[in-house]
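Student: sequence? don't have it. structure:
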């Protein structure tokens, strides 16, 4: 069966400065879906979420909150810690990440095995049919990039989005890595993306409105040459991978207020230029900027406490 792969094309001079990086495009635009991609094996003894064949989830946080001070809080903290450690594995293996030649499939395999070794399940695997254990999004890919066998190139930016399912709870985090010699605009994009997450986090606390997160990120980005993707939101997380509250990263009028126990992600996608629209590859997952400008993403899990908030994945 044919496999839909991605190809790279050089792109020069996206703006006033001359830049050179590889653009990711679908090589086989008439092959749809991901049924041709073989998922990695997960041993039977690893507990898995219901969408991957596990037992129906016992939803203890249907209202978007984790019960503080008990097993639920300990479990969500443990899942977040494992997700954080997966990113550290990627960072510590960055001899591979920072040098051209490693493939995202190799990164996916390494993280997959690390998660299994800790008796956890890679949450993206088989989620609505997603075929890989992590998301790897390169350059113009906003999110949900599917790992493959192409080597990373000098100057690439790759976002690695890791989610784990441990003891009935999900932990989720993402980081954009620079591969080799990335140009100055790319470095600035990565830097401003990290700052955007921190701005959103600083707006958190009991009694504060969720829309303050989007206001804080908007306030940071509006005076720059970058834009905020409106297509991807943060989300509540716990026994369910994605649930309310939904976190908007730009100006919005959502009225909900944070209360102790709310656990959610902040994960803005920041784009070069002022064209934040996107399109989806025929695989049904990979999201690219419409004009092939680069994007970066960073993500942290936040838990609202009685005293303020904690970042569980930092």
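Tutor: Arrived safely. This one's a predicted model, so the numbers in the text were calculated from it and none came from an experiment.

Student: hey, let's count contacts and neighbours off CA atoms from now on
Tutor: Noted.

Student: And the nearest residue to residue 128 once chain neighbours are set aside, how close does it get to residue 306?
Tutor: Excluding the flanking residues, the one nearest residue 128 by Cα to Cα, 6 or more residues apart in numbering is residue 51, at 7.5 Å. Going from residue 51 to residue 306 by Cα to Cα, to the nearest Å gives 33 Å.

Student: Included below, for side-by-side comparison, is a second structure:
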């Protein structure tokens, strides 16, 4: 697992990493043991393609939702946010992310829904838990949450034939001032980005807004994290970039009523450079600096935008 990590330390300059370690403001997180997969009661039918290990291939074009589809999507998004709120109340110092995953898994099942991440392209758990230097797609494991940690919990449920997706970063105990500012900034930046969405606006205005707002806080944007269309498929068109850096988007990628997608910028303390560990999921910062992330599923309406996971 860590041979690749050590090789990268040898090949890059990580002065910030040493600074973080010396100050001991927070724990640098490495993956720990992962428990066996969760189980499903007979009445919950898993998404077949997930269970069979088939790669999800959504349509290549943007699908504008009908009135009926919007109602179904809203019900899924409402449940996703309800469960994220439950996670917020359950998280505490001394809890393992594996225990959090089991709690959320059971809660999703009790609501007659399916946890979308489970076995999605091979992901082994029902939620993503990303602590401190883990940017996103952290796999719940036996690591205990510690005083001073920050943790991003990403919840997606499949309910009534549609996916609802949201995430938030939470503080564990006494977090240092820099960590608190990072989390607060990430949430503010998300809401600013949502505020520019409306019919006729270009998708890249989201990235322009995020770049402008992030610069005010002297933080950085993680360019490898994108938002995405959502509906009957977990990830649909369009792709939603959070930065204009190296991004080419067609002039015709305009927001239209009925378009549903997520906005989920990951905001970093210092470095925008990341890499994926050998588990092929866990994305971490090169210099072990922290990131915070908030996510909403939104809908473009005739007059503006509606946050479906608010």
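Tutor: Perfect, thanks for sending it. What you see is a predicted model; the values in this text were computed from it and never measured.

Student: How close are the two chains, by TM-score?
Tutor: Remark: TM-score between the superposed chains equals 0.87 [TM-score structural alignment, normalised by the length of structure 2]; 292 aligned residues with a Cα RMSD of 2.7 Å.

Student: okay but the residue nearest to residue 128 of structure 1 is in contact with residue 130, surely?
Tutor: No. Between residue 51 of structure 1 and residue 130 there is no contact under Cα atoms under 8 Å: 10.8 Å.

Student: Would you mind telling me which of the two has the busier surroundings?
Tutor: More crowded of residue 51 of structure 1 and residue 130, by other Cα atoms under 10 Å: residue 130, with 22 against 15.

Student: Aligned counterpart of that one in structure 2, please.
Tutor: In structure 2, the residue paired with residue 130 of structure 1 is residue 123, using TM-score structural alignment.

Student: Assign the nearest residue in space to residue 242 of structure 2 that is not next to it in sequence to helix, strand or coil.
Tutor: Nearest residue to residue 242 of structure 2, sequence neighbours excluded (Cα to Cα, 6+ apart): residue 207, at 4.3 Å. Under DSSP: H, G, I helix; E, B strand; the rest coil, residue 207 of structure 2 falls in the helix class.

Student: Contacts only, for residue 207 of structure 2.
Tutor: When contacts are counted by Cα atoms under 8 Å, 6 or more residues apart in numbering, residue 207 of structure 2 touches 193, 241-244.

Student: quick one: what's aligned to it in structure 1?
Tutor: Residue 207 of structure 2 maps onto residue 214 in structure 1, by TM-score structural alignment.

Student: go on, residue 72 of structure 2?
Tutor: Using TM-score structural alignment, the equivalent of residue 72 of structure 2 in structure 1 is residue 75.

Student: Could you report the neighbour count for the counterpart of residue 118 of structure 1 in structure 2?
Tutor: Structural alignment (TM-score structural alignment) places residue 118 of structure 1 against residue 111 in structure 2. By other Cα under 10 Å, 12 other residues sit near residue 111 of structure 2.

Student: Over to residue 272 of structure 1?
Tutor: 25.

Student: That one maps to what in structure 2?
Tutor: Match for residue 272 of structure 1 (TM-score structural alignment): residue 269.

Student: Report the contact partners of that match.
Tutor: 182, 219-220, 289-291.

Student: Any figure for the gap between the residue nearest to it when sequence neighbours are not counted and residue 272 of structure 2?
Tutor: Excluding the flanking residues, the one nearest residue 269 of structure 2 by Cα to Cα, 6+ apart is residue 219, at 5.3 Å. Between residue 219 of structure 2 and residue 272 of structure 2 the distance is 9 Å, computed by Cα to Cα.

Student: got the residue ranges for the helices in the stretch 201-314 of structure 1?
Tutor: For the stretch 201-314 of structure 1, the helices defined by DSSP state H, counting those that start in this stretch occupy 211-221.

Student: all strands of it, in order?
Tutor: Using DSSP state E, counting those that start in this stretch, the strands of the stretch 201-314 of structure 1 run over residues 226-228, 234-236, 243-247, 263-266, 269-272, 278-280, 287-289, 295-297, 300-304, 309-311.
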